[in-house]
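1. got a predicted structure plus its sequence, pasted below:
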Amino acid sequence: MAGLPDIDRCAVMGVVNVTPDSFSDGGRWFDTSAAVKRGLDLAAAGADFVDVGGESTRPGAARVDEAEELRRVVPVVRELAAAGIPVSVDTMRASVAERAVEAGAAILNDVSGGLADPAMVPVAAAARVPFVVMHWRGFSEDMNSRAVYRDTVGEVVAELRQRMDAVVDGGVDPERIIVDPGLGFAKEAEHDLALVAHLAELRALGRPVLVAASRKRFLGRVLAGPGQDPPPALERDAATAAVSAIAAREGAWAVRVHDVRPTADAVRVARAVEGAS
C-alpha cells in the first residue's frame, strides 16, 4: 500500500494507549515519556507500526475533550515518527488526525470509519495516507445495545461496503482504504468469533483487512471455564497470539496487539508454514 513499508507477511501494529482508563493496561503509558518509551519498546519487539491513541473506546467509556486528546497524542506521535517508526493515530476527531499527520503519522485509524466527525473524511482525503475504516454502530457509551444481528458476517460486510463507498465519495483514494471488522464494538463474543472465522468474506471487499482482537472480551469468554469469570485482560495475550496466527493464515494485512512479541512470532510462523505449503 502506498506510503507503507513493503512487508511480505501479516504486519504487526503495536498499541500505545495514552489514556488513564484503558481496559487493557490501566494508564501505564499515560505520561508522554512513558508512552514514547513504550512505542520504542514495541518496535524493538517486532512491531511494524505503532498505533497511538488518546481516547479510550472500551464499552461505556466517556469521551475526552479535543484539547486533552491533542495534548496526549501529538507529542507521542511526533517523537516516535522522528525516531523513524511508522506511526498510526487512533482517533475519531478530524482535528487530532490532521495534527497527527502534521507530526508524522503515516496512517489514520478511525474506529468510527469517519462517522463520528463529519470533517474526518475530508481530512483523510487531503492527508493522502492510508485510512482505516472500521465497522462501527455508535459511541462506546451505548454500543453494547447495538449488538443485534441476524447475519453477523453479512451485515458487517454490507455496512463496511457502505462506509467504503461513502468515504470514497468524500474524496479518499480507494487504494488507501483499510477495513477493520470492529471486533468488540457493538458485538458479543459469538459475533466476534464469527467474523474471525469468516475473514475471507471481509477480504472479498477488495481492501487490506486489519484485525484488532487483542485482549478483548470475547477472548476472555472463550478462556473462561464453565461457571468461571473471564481472566483479566493482561492474561489474554496467548489467546491474542492464537487469533493473530489465524488472521495471518487467512490473509489479514495486519493485526493490532498490545503485547507484540508473541504475535510477531505467530505471524512469522504462519508465513513460514504458508511458504512451505
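-> That came through, no problem.
2. going by C-alpha atoms from here, please, whenever you check contacts or count neighbours.
-> Will do.
3. so who does the closest residue to Glu98 other than its chain neighbours touch?
-> In this structure, Glu98 finds its nearest non-sequential neighbour in Val123, 6.4 Å apart by CA to CA, 6 or more residues apart in numbering. Applying CA atoms under 8 Å, 6 or more residues apart in numbering to Val123 gives the contacts 94, 97-98.
4. shouldn't Val123 be within a strand?
-> No - counting by DSSP: H, G, I helix; E, B strand; the rest coil, Val123 is not part of a strand but helix.
5. show residues contacting stretch 195-211.
-> Contacts with stretch 195-211, where a contact means CA under 8 Å, 6+ apart, come from 132, 152-153, 157, 161, 175, 177-183, 243-244, 247, 250-256.
6. can you flag the buried ones in those residues?
-> Buried members of the contacts of stretch 195-211, counted by 16 or more other CA atoms under 10 Å: 132, 152-153, 157, 161, 177-183, 243-244, 247, 250-256.
7. use this one as the comparison:
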Amino acid sequence: MSDSVYLRPIGIAPGPQSEHGNAVRLAGGMVYASRFAVILRRGGQIVERWLASPGTIDDVFAKLPEEVGAEAEAQWSNLRMAHPALSLGARTIQLDQPQIMGILNVTPDSFSDGGAFLDDPEAGRAHAAAMLEAGAAIIDIGGESTRPGAKATWEGEENERVLPAIAYCSSMGAAISIDTRRAGVMEAALDAGAALVNDVSGLRFDPRSIELVADRGCPVVIMHAPGKGEDLHADGAYGNVIFDVFDALKERRDAAIAAGIERSRIILDPGIGFGKSVRDNLSLINALPMFHALGQPLLLGASRKRMIGALSKEAAVEDRLGGSIALAIAGMNAGVQLLRVHDVAETVQARNVWRGLRDAALTDFADLPE
C-alpha cells in the first residue's frame, strides 16, 4: 500500500510577533501559521498524525517514510511560497492580499442572476461598471449555467452570450476572466479581450482546452468537480473529501504542467458546491489553508451557494449576503488570494476591514521583550 503525506496548517496567528517569530507567512499573504499537522496516510487511511511548529518541523519529517520525504519538503516549501502577480492584459493583480472577482452571468438560467444581463446589454454594462467602481480586480464572465440539472449550452450560443459582454467590459479597461469549459469559447474570448480562463471542469471536459491554454500562455483557474461528462456534479462520493479533492487538484496541476502550462499561471479552486454535500463544503472551507501546500494561488467561489441556504432556514438566493460574507472572511482567514462573488461592494468593504485588522496585528506585540 502506498503512502501519502499532507501538511495542514492548524494554528493561525495574527502575526509572527505573537508567536515570538515561530510562525510562517502562508503563501506570501497576510495570514500566518504557527502549528501544523503532518498527516501520513497509507492505503487511504490515516496512520500517523504529528503536530509541529516551524521550529520542530524537521524533527517530524525525520519520522516519515523515505518515500514521502521529498513530497513533505515540497509541501513545506509551497506553504511559504510567495506568488507573483497575475498579468491580465494591461492590468496587474497582486496576490499578497485577497482580491475580489466579480461575477457577470450572461445566461438565462444561472442560479443567482440568470437572465438579468443576457438580453439587456446596458444592464450588464452598468453592473460591470458598478463592480469595477466598487473594487473588483477581475470580472468573471460566464455564458453557461453549471448549477445542478442545468442543460448543456451549444458552443456557438455560449459565444453569442459572452462576446458582447467581453467587449463592453474590455472597453472599461477591466481585467476579464472567461468562465467556460469549451476550448472554442476560450479561444474566442481570449481573442476578444479576456485574459484568464476559469474552467470549472479542470480542463477535462474539452480535450482541446489544455493544449489551447498552454499555447496561449494565459493564466487558468483549474477547479475541482467530480463529474467527468456533461454533469459536473455527478460521482460526488468521497472517502475523505479533503484529501480526495487535494489529490485531484494535485493531479490536474501536474497534468497542466506536463501539457506545457507554466506553473506560475495555474490557480486552483476546490469547487465548493460542485458534487459536494453541505458537510463536504464545510470541511473543505475549514481545510483551505492546507491547499496552499499545492503551491498555487487559490480561488474560493462560495457566494450565494446552496450551503448558505441550507444553514439559514433555506434562505432564498437573494437573501444570502450574510452567509456569503461569512464564507468570504473564512477564505481570507485561510489566505485565499481570489474570492469570486456576486456582492462586490459588500465583500470589498469586508476585505478592507479585514486587511486593516491584519495590518494592525503586525504591531500589536511590538513591545514584547526580545
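-> Arrived safely. Since we're looking at a predicted model, the values are computed, not measured.
8. any chance you could compute the TM-score here?
-> TM-score of the superposed chains, computed with TM-score structural alignment, normalised by the length of the first structure, equals 0.94; 272 aligned residues with a CA RMSD of 1.5 Å.
9. the buried ones among the contacts of stretch 195-211 of the first structure in helices, which ones?
-> Within these, residues falling in helices by DSSP state H are 152-153, 157, 161, 243-244, 247.
10. ok, so of those residues, who is nearest Ala47 of the first structure?
-> Ser244 (13.0 Å; CA to CA).
11. what's near enough to touch that closest one?
-> 211, 213, 255, 263, 266-267.
12. counterpart of it in the second structure?
-> Under the alignment (TM-score structural alignment), Ser244 of the first structure maps onto Ala328 of the second structure.
13. strands of the second structure, residue ranges please.
-> Shown for the second structure, the strands assigned by DSSP state E span residues 3-13, 24-25, 32-42, 45-52, 86-88, 91-93, 99-105, 138-142, 176-179, 196-199, 220-223, 266-269, 299-300, 338-341.
14. if we look at the fourth one, which residues are touching it?
-> When contacts are taken as CA under 8 Å, 6+ apart, the neighbours of strand 45-52 of the second structure outside the stretch itself are 35-41, 60.
15. against the first structure, where does it fall?
-> Going by TM-score structural alignment: strand 45-52 of the second structure matches no residues.
16. can you tell me what Ala186 of the first structure aligns to in the second structure?
-> With TM-score structural alignment as the criterion, the equivalent of Ala186 of the first structure in the second structure is Gly275.
17. so that match makes contact with Ala234?
-> Yes - between Gly275 of the second structure and Ala234 there is a contact under CA atoms under 8 Å: 6.0 Å.
18. which of those two has more neighbours?
-> Neighbour comparison, Gly275 of the second structure and Ala234: the larger count goes to Gly275, with 21 against 16 (by other CA atoms under 10 Å).
19. got a list of what the more buried one touches?
-> With contacts defined as CA under 8 Å, 6+ apart, the neighbours of Gly275 of the second structure are 225-227, 232-236.
20. re earlier: any figure for the gap between the residue nearest to Glu98 of the first structure and Gly104 of the first structure?
-> Applying CA to CA, to the nearest Å, the value for Val123 of the first structure to Gly104 of the first structure is 15 Å.
21. Ala212 of the first structure too?
-> To Gly104 of the first structure, Ala212 of the first structure is 23 Å away according to CA to CA.
22. do Ala125 of the first structure as well
-> According to CA to CA, Ala125 of the first structure and Gly104 of the first structure sit 16 Å apart.
23. now Val52 of the first structure
-> Taken as CA to CA, the span from Val52 of the first structure to Gly104 of the first structure is 12 Å.
24. what do the two both touch?
-> Overlap of the contact sets of Val52 of the first structure and Gly104 (by CA under 8 Å, 6+ apart) consists of 77, 87.
25. who's more crowded, those two?
-> Legend: neighbour count by other CA under 10 Å for Val52 of the first structure and Gly104, higher for Val52 (28 against 21).
26. give the contact list for the alignment partner in the second structure of the more buried one.
-> Under the alignment (TM-score structural alignment), Val52 of the first structure maps onto Ile141 of the second structure. Neighbouring residues of Ile141 of the second structure by CA under 8 Å, 6+ apart: 103-106, 162, 165-166, 176-179.
27. do a quick rundown of the helices in the stretch 1-150 of the first structure.
-> For the stretch 1-150 of the first structure, applying DSSP state H, counting those that start in this stretch gives helices covering 32-45, 66-82, 94-103, 120-127.
28. so for Ser277 of the first structure, which of the ones you listed sits nearest?
-> Nearest to Ser277 of the first structure among the helices of the stretch 1-150 of the first structure is helix 32-45 (27.5 Å), distances taken as CA to CA.
29. report the separation between the corresponding residue of the second structure for Asp90 of the first structure and Ser277 of the second structure.
-> Under the alignment by TM-score structural alignment, Asp90 of the first structure pairs with Asp179 in the second structure. Relative to Ser277 of the second structure, Asp179 of the second structure is positioned 23 Å away (CA to CA).
30. do Arg41 of the second structure as well
-> Per CA to CA, Arg41 of the second structure is found 23 Å from Ser277 of the second structure.
31. and what of Leu249 of the second structure?
-> Distance from Leu249 of the second structure to Ser277 of the second structure, by CA to CA: 18 Å.
32. which of the two has more residues huddled nearby?
-> Taking neighbours as other CA under 10 Å, Leu249 of the second structure and Ser277 compare with Leu249 leading, 22 against 16.
33. can you tell me the closest non-neighbouring residue to that one?
-> Using CA to CA, 6+ apart, the closest residue to Leu249 of the second structure is His224 (6.4 Å).
34. for Met332 of the second structure, see how far away Asp254 of the second structure is.
-> Noted for Asp254 of the second structure: a distance of 26 Å to Met332 of the second structure, by CA to CA.
35. the more surrounded of these two?
-> Neighbours per residue (other CA under 10 Å) separate Asp254 of the second structure from Met332, with Met332 holding more: 26 against 13.
36. so who does that one touch?
-> Neighbours of Met332 of the second structure in contact, by CA under 8 Å, 6+ apart: 98, 351, 354.
37. and those, which is closest to Asn78 of the second structure?
-> Pro98 (18.1 Å).
38. the match of Asp90 of the first structure touches Gly202, doesn't it?
-> No - if you go by CA under 8 Å, Asp179 of the second structure and Gly202 don't touch, sitting 11.4 Å apart.
39. what about the helices in the stretch 251-370 of the second structure?
-> Assigned by DSSP H, counting those that start in this stretch, the helices in the stretch 251-370 of the second structure fall at 278-286, 306-310, 321-333, 344-361.
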